[in-house]
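**Q** next comes the sequence, and after it the predicted model I'd like to discuss.
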Amino acid sequence: MKALARWLLLLLIAACALELFFIARIALAATVDPQSTAFQRSEAWRIATHKNLRWRQEWVPYARISDNLKRAVIASEDDGFATHDGVDWDAVEKAWQRNALAEERAARQAASRRPPKIVGGSTITQQLAKNLLLSGERTLLRKGQEIVLTYALESMLSKERILEIYLNSVEWGEGVFGAEAAARHYFRKSAAQLTAWEAARVAVMLPRPKYFEKLPNSAYLAGRASTIAARMRSAELP
């Protein structure tokens, strides 16, 4: 029993140390631009072990990212970004309901062996917490940690800084990270020069960027981009 208690104590100390490390990383990010995220390092390793590493990323300050792109990403990914406290509980509840229905349909169609489509409901801040600091696994423990770090980000960083880091680090294709790399990869121009339609076009790629990179003429992308472009006028910037 003493040995078990000792191991449990060590695990608790390790968990606390990890959380303190995460909090320190977030505090540092308030003034220092992150050189990489946990997701980027994971992707770099995956790409390097399977093929020649092609990597595009260039940090640009918030002012040098087109407001069109900021509005498009907010309209597409998190229309309440400027006002919520980090977690949109209504969106989370709706995502759980959609996932439950998807799992029920998959169970009824078990013979097809097609996995249900899982949707997230994560805000921009939650996505940043996950990509910046956490692994890509989907467990309740990891989701709980994501929510804790989300509130830490919201309390220690401004909304503008959260959006700046997000736009500079989010994936937009195979080895393509950040707004500047995406703008140059898809439109041969800087992130500051993106038009409203161009911004909407890249914003709608975010849920599945590597997939849509291979389908540049997708009818879905064109239709969804038009929808987001129409919503951009009402998107509130921080």
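**A** Good, I have the coordinates. Numbers count the residues shown, from 1 in each chain.
**Q** every contact and neighbour count from this point should use C-alpha atoms.
**A** Will do.
**Q** can you tell me how far Tyr211 sits from Glu137?
**A** 19 Å (C-alpha to C-alpha, to the nearest Å).
**Q** swap in Glu160?
**A** For Glu160, the distance to Glu137 (C-alpha to C-alpha) stands at 28 Å.
**Q** quick one, which of the two is more surrounded?
**A** The residue with more neighbours, out of Glu160 and Glu137, is Glu160; 13 against 10, by other C-alpha atoms under 10 Å.
**Q** tell me which element the spatially most central residue of the chain is part of?
**A** Nearest residue to the geometric centre of the chain (C-alpha atoms, centre = their mean): Gln127, 3.5 Å. Secondary structure from DSSP states H and E places Gln127 in helix 124-133.
**Q** likewise Leu221?
**A** Assigned by DSSP H and E, Leu221 falls within helix 219-231.
**Q** give the other helices and strands that the host helix or strand of Asn168 contacts.
**A** Applying DSSP H and E as the criterion places Asn168 in helix 159-169. On a contact count with 3 or more C-alpha pairs under 8 Å, 6 or more residues apart in numbering; DSSP states H and E, helix 159-169 meets helix 124-133, helix 179-187.
**Q** the longest one versus helix 159-169: what angle between them?
**A** If I follow you right, that is helix 124-133. Helix 124-133 runs at 50 degrees relative to helix 159-169, counting by axes from the mean of the first three to the mean of the last three C-alpha atoms, to 10 degrees.
**Q** and here is the other one:
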Amino acid sequence: MLGCSSCAMSCASRTNRSASEGSGERSRSRTLIATSRPRDASRQRNTAANPPSPSSGPTVNSSPTARWRRSCRTAMSMADGKRRNARRAALGIVALGVVWLLAVWPPPVWWRAHTPRCTAMMRLRSDCQTASRSTRYVALQEVAPVLQRMVVIGEDSRFHTHSGVDVDEIRDAAGVDPGAGVWATARALWLHRDRVRGASTITQQLAKNLYLSPSRSALRKLKEAVTALRLELTLPKDRILELYLNTAEWGPGIWGVEAASQSYFGVPAARLTADQAAALAATLPFPRTSNPVFQPSRMEARQQLILARFYGRDVTIPPVEEDTLTIPPITVPEVPPVIDSLLKDTILDTLRDTTRDTTRMRRDSLRDSTKKDSTNRDSTSRPI
């Protein structure tokens, strides 16, 4: 009996506890509902006063300050987008410029073990097949050392010390003080750009012969300088000089030192004398307008300067550009008046005789053709 009563008491206590917990939860829920009702009521009043349009989306504050902020944010985002596009365009232009500067084929390293059969200058000046037939490539050991020395004296006296571009020579040509600033140097280079174009090194001339054109634009000179630096990085000096001697133009249609030596002096390049070597070296700046067989006066003047420098005299060899040279006019000797009148009479008599003979020949040929035509007509008119 005692056990039953204790069980009943525990069940009753549990029931009372659950009832009290349920009443507590109901009271808390009532409190939450009561506190949320004012918020819901205020939200409903605002919604009733400003009903949202079905197409405008969420409600946006339309005060002047908010509109000004939104316009500022829009303008800033557009400006950022334009700046990003400008940076991308600038990077693209720079990348294309770098590719254009480095785009030469075959690459300079190719010439370590290969000899050029046809170059860009050969294709521009003449036909590659004709040039290759008349050109014989020779190694540097087959060229007279005196000619190698003469070419270095006449074309690039600091060939063995610079790295492809002679900065000192460019400054001297433009008349720039070594201590001048960047702006003064750039201004002087631009004002005296014609002189700077004549300060090309042997490596730059090789780059022009192999890959480029004789154009004088600033972009072409920039690509020439970059290509010259690449040639210097990949080839030794002797190889550069050998390639230059075999690809340079020594006269109209004369490519290579061996062809020049045979054409002008009838000897191989290994047997050239000092005077002959100086003459060939003096031909390089203007091979088409002054050479040992065509108007040699300018070539001979430069030849004497090269020989003087070769024998130790302190002389200055000016850079000669082909466009600054003037071809001497062809002078016709004056004819005395008596001889002049006799020549005129002789020429007039000759012309009269020639005209008379020509007229007689035409008349005779016309008479013969007329006789033949009449004979043919008579023969065809006879009955068979």
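**A** Perfect, thanks for sending it. Everything quoted here is computed from the prediction, not taken from an experiment.
**Q** TM-score for these two?
**A** Here the TM-score for the pair of chains, by TM-score structural alignment, normalised by the length of the first structure, is 0.76; 215 aligned residues with a C-alpha RMSD of 3.3 Å.
**Q** circling back: residue range in the second structure corresponding to the very next helix or strand once past the helix holding Asn168 of the first structure, please.
**A** Using DSSP H and E, the helix or strand that follows helix 159-169 of the first structure in sequence is strand 171-173. Mapped onto the second structure using TM-score structural alignment, strand 171-173 of the first structure spans residues 249-251.
**Q** what does the matching stretch rub up against?
**A** The list of residues contacting stretch 249-251 of the second structure from outside it, by C-alpha atoms under 8 Å, 6 or more residues apart in numbering, reads Trp255, Gly256, Val257, Ala260, Leu280, Thr283, Leu284, Pro287, Arg288, Asn291.
**Q** ok, which stretches of the first structure are strands?
**A** Ranges of strands in the first structure, per DSSP state E, are 171-173, 176-177.
**Q** excluding chain neighbours, what is closest to Leu307 of the second structure?
**A** Ala278 (6.4 Å; C-alpha to C-alpha, 6 or more residues apart in numbering).
**Q** what does the one you found align to in the first structure?
**A** Using TM-score structural alignment, Ala278 of the second structure pairs with Ala200 in the first structure.
**Q** neighbours of its match, just the number please.
**A** Neighbours of Ala200 of the first structure (other C-alpha under 10 Å): 30.
**Q** I'd like the distance between it and Pro34 of the first structure.
**A** In terms of C-alpha to C-alpha, Ala200 of the first structure sits 26 Å off from Pro34 of the first structure.
**Q** also Glu213 of the first structure?
**A** 25 Å.
**Q** ditto for Ala225 of the first structure
**A** Using C-alpha to C-alpha, Ala225 of the first structure is found at 30 Å from Pro34 of the first structure.
**Q** ok, which stretches of the first structure are helices?
**A** Along the first structure, counting by DSSP state H, helices occupy 2-29, 38-50, 67-77, 89-108, 124-133, 140-156, 159-169, 179-187, 196-203, 209-213, 219-231.
**Q** closest to Trp59 of the first structure out of those?
**A** Trp59 of the first structure lies closest to helix 159-169 among these, at 5.8 Å (C-alpha to C-alpha).
**Q** tell me which residues of that closest one come out buried.
**A** Counting neighbours by 16 or more other C-alpha atoms under 10 Å, one finds that the buried residues in helix 159-169 of the first structure are Lys159, Arg161, Ile162, Leu163, Glu164, Ile165, Tyr166, Leu167, Asn168, Ser169.
**Q** again with stretch 211-218 of the first structure
**A** Neighbour-count burial for stretch 211-218 of the first structure, counted by 16+ other C-alpha under 10 Å, picks out Phe212, Glu213.
**Q** hmm, who's touching that stretch?
**A** Against stretch 211-218 of the first structure from outside (C-alpha under 8 Å, 6+ apart): Gly173, Glu174, Met205, Leu221.
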